[in-house]
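In: Just the structure for this:
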Amino acid sequence: MTSQYRTAARPEPKSHWDRYGWLMAVIWLFFLIYPAIALIESTAAPIWIAIGWTALAAFVVLYVGGFIRGLRRGDGLGRPVSAGQWWIFGGLIACALVSIPAERANALSFLPFIMSFASYGLTRAAHWITTIGGVVITAACVLLIPGWFAFATILVIVVLMGVVNTVSTWLIIRSSEAEQLGRELATSEGREAVARDVHDLIGHSLTVVQLKAQLAQRLIDTDPGRARAELADITALTAEAIAGVRATVAGARATTLIEQLASGRDALRSAGISMHVDGEPAALSPVQSLTASWVLREAITNVLRHAHATVVAVTIAAGRLVVVDDGRGPAGTGEGNGVRGMRERAAAAGATLEFGAGTEAGTRVEIRW
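Out: As a prediction, this is how the structure comes out:
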């Protein structure tokens, strides 16, 4: 594709998690009050208390900054993780470790934050390793170190945090995957719709152009005036087809049923086929008319290509369009792209399409709401 057709890539729309997830990190900082109280009441050497306060401040900065950085860059939750996030994770662990001499058992209060950072900002493997490691370390400290059983509530919090992080991150990832799948399906359906529109439009136009070209070739010696008229029609048809393709690709084409009846009659007349219409286009709603016009276009194209018919009868009634020809009838080789396209259009419009042999001969196409 040449450069003039390129458009600037649009960033993917941010989810609520991407916009406001950092607020959760800030709200949970309230629970760092326990390490702060432990530092105030600590009997450790002043140097360790000073290190503890420094580590606590650094932990807050790293934790909040890492969350914001990860959300802006799209790290974690099933997406690639930058090296900077791993360095921040290592810094959080280091802050917790150097706080132990001054805070003792209260240093375990850092674990829920470290687990959450791994769950939301790193990989799924990091989530599981950190969650299991946090539970094991907390349980070992509370149960095995004398005097630390009084901090069993921290073990309960760590276990609950592991469960909450596991469930919530799984839901966020599934939601993100569902949104991505929805975008892919929407894109795929849009491409199929454009391809179907172009197929219907070009197939019909080229079939008519071919018939008129063959007619002009036969008339060029015997009736030059009529041959020139057919060539003029070919020029007009090709211009119309080009404009139609452009409008279809732009999503702006909407051929009315009245227009399609007129162009269909003209195309059939060029092939020596007469068309009779019973009913009025006004019997269908505007939305129904749009779908009916595409079905009629494809039905006439099939008549011109395959039917070898002499007469086409079109019946229009409330919630119903029927196209019947007196040709050789549908082939037994299965439905082609054109019939599948008609069925897809009918289904998208909430209608039912019937395609098969006519009562006496030929092919019968009916769309019904």
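In: CA atoms for contacts and neighbours, from now on please.
Out: Will do.
In: can you pull out the strands in this structure?
Out: 274-278, 311-317, 320-325, 352-357, 363-368 (DSSP state E).
In: Export those as JSON lines, with columns for distance to residue 47 and mean neighbour count.
Out: Compiled in JSON lines, these are given as follows (distance: least, CA to CA, whole Å; neighbours: other CA atoms under 10 Å):
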{"stretch": "strand 274-278", "distance to residue 47": "98", "mean neighbour count": "15"}
{"stretch": "strand 311-317", "distance to residue 47": "92", "mean neighbour count": "18"}
{"stretch": "strand 320-325", "distance to residue 47": "89", "mean neighbour count": "24"}
{"stretch": "strand 352-357", "distance to residue 47": "82", "mean neighbour count": "17"}
{"stretch": "strand 363-368", "distance to residue 47": "85", "mean neighbour count": "22"}
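In: Ok, which of those strands comes nearest residue 122?
Out: strand 352-357 (50.3 Å; CA to CA).
In: follow-up on the earlier one: would you format the strands of the chain as a markdown table with distance to residue 185 included?
Out: Listed next are the strands of the chain as a markdown table, based on distance: least, CA to CA, whole Å:
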| stretch | distance to residue 185 |
| --- | --- |
| strand 274-278 | 39 |
| strand 311-317 | 34 |
| strand 320-325 | 30 |
| strand 352-357 | 23 |
| strand 363-368 | 26 |
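In: Please generate a structure for the following sequence too, so the two can be compared:
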Amino acid sequence: MSDDHRRQTTREVPKSPWDRYGWLMAVIWLFFLIYPAIALVESTAAPFWIVIGWVALVVFVVLYVGGFIRGLHQGGGLGRPTSRGQWWIFAGLIACAVVSLPAEGGSALSFLPFIMSFASYGLSRAAHWITTIAAIAITGLWMLLIPEARSYITILVIVLLLGVVNTVSTSLIIRSSEAERLGRELATSAGREAVARDVHDLIGHSLTVVQLKSQLAGRLIDTDPERAKAELADITALTAEAIAGVRATVAGARATTLVEQLASGRDALQSAGVDLRVEGEPAALSPVQSLTASWVLREAITNVLRHAQAKTVTVSIAPGLLSVRDDGRGPGDGAGNGLRGMRERAAAAGAALEFGAGADAGTRVEIRW
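Out: Sure, this is the predicted structure:
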């Protein structure tokens, strides 16, 4: 498979519903900006400041929704590097709230919960703490210094509760992300050891057989040339099988996602004259599931190249499921290192692995979460 086709395969993976529609959550919460809008309608300030207030309100909405969408698409925040553009959007949100004060008065405090959430989920941890503390202090001082501001106690309660909620939820998200990252690193380390073991087993077995057959062919070349030719033909077939197996194993070691593993597996199978069919989309599995699934897929394809003598391999992907079926000669009697490695990886990922004969013929390898 060419690099262009591989890149196309990667682009065709559909985005998750959250990536496509998560921005709607930001739109729904904007309903609470009705209070600054009401304050502008009832404002007795100079017309100039009322116009400025309406412009600031519209710009605030555009910046908030746009920044939320930008954060979903480009990442940042929650322990990840934040782009400079997100900081400019954050500064714009604060500026809109400040210029609204002359026309809206205390109702401009309604912008604070949105600014707090943007800092917590879209910027850095330092920005979360500074913004949360500043929002609580500003709301508290407003109520203490301006007697008629006691009616805004509801906003103070909301700011306090939101500060707690944002702190707890973002901490949990960061810890979950860190645990997932460490899990990937540990799994990758185990996968490298497994690849080294697979290559050693494959090369050791193949070279042993090739050595024996070459010695036999050398003894027969004068006494039985026809049988010597047959042994040489077997050596050619064995080396071709070993090369294909090593190619599949090494390609699997380079692949970091299920999409890439499918592409490298297709290349290895095509070189052996085997057709690969894929049912479902890789995006049906979570990132952690995809990592384990890619290793199982690599091992299953390697086994097909080594033993199956198959013409077609079918990979089925669904939420919590990866199935690999071939139409070859079926599973052998014993369980090799490859099968044991797949079971160990599945167990470590909290999944169950099934291995056996297919419904019609061949072999079926299935992992379920």
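In: before we move on, back to that, closest to residue 337 of structure 1 out of the strands of structure 1?
Out: strand 352-357 (13.1 Å).
In: got the angle for that closest one vs strand 363-368?
Out: 170 degrees (axes from the mean of the first three to the mean of the last three CA atoms, to 10 degrees).
In: picking that back up, which one, of the strands of structure 1, ends up nearest to residue 106 of structure 1?
Out: Nearest of those (CA to CA): strand 352-357, 69.3 Å.
In: for that closest one, the distance to its chain's centre please.
Out: 31 Å (CA atoms, centre = their mean, to the nearest Å).
In: Scan structure 1 for its longest helix.
Out: helix 152-222 (DSSP state H).
In: packing partners for it?
Out: Here helix 152-222 of structure 1 touches helix 111-121, helix 124-144, helix 224-249, helix 257-270, helix 286-302, helix 337-348, going by 3 or more CA pairs under 8 Å, 6 or more residues apart in numbering; DSSP states H and E.
In: and if we set it to 7 Å?
Out: Secondary-structure packing of helix 152-222 of structure 1 (3 or more CA pairs under 7 Å, 6 or more residues apart in numbering; DSSP states H and E): helix 111-121, helix 124-144, helix 224-249, helix 286-302.
In: how about the ones you listed in JSON lines, adding mean neighbour count?
Out: JSON lines is the format used below for these (neighbours: other CA atoms under 10 Å):
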{"stretch": "helix 111-121", "mean neighbour count": "25"}
{"stretch": "helix 124-144", "mean neighbour count": "18"}
{"stretch": "helix 224-249", "mean neighbour count": "16"}
{"stretch": "helix 286-302", "mean neighbour count": "23"}
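In: Residue 150 of structure 1 is nearest to which of those?
Out: helix 124-144 (7.7 Å).
In: so that closest one versus helix 152-222, what angle?
Out: 170 degrees.
In: What is helix 124-144 of structure 1 packed up against?
Out: Counting by 3+ CA pairs under 7 Å, 6+ apart, helix 124-144 of structure 1 packs on helix 111-121, helix 152-222.
In: The longest one vs structure 2 - mean distance after superposition?
Out: So that's helix 152-222 of structure 1. On superposition with structure 2, the mean distance recorded for helix 152-222 of structure 1 (mean CA distance after the TM-score superposition for structure 1) is 3.5 Å.
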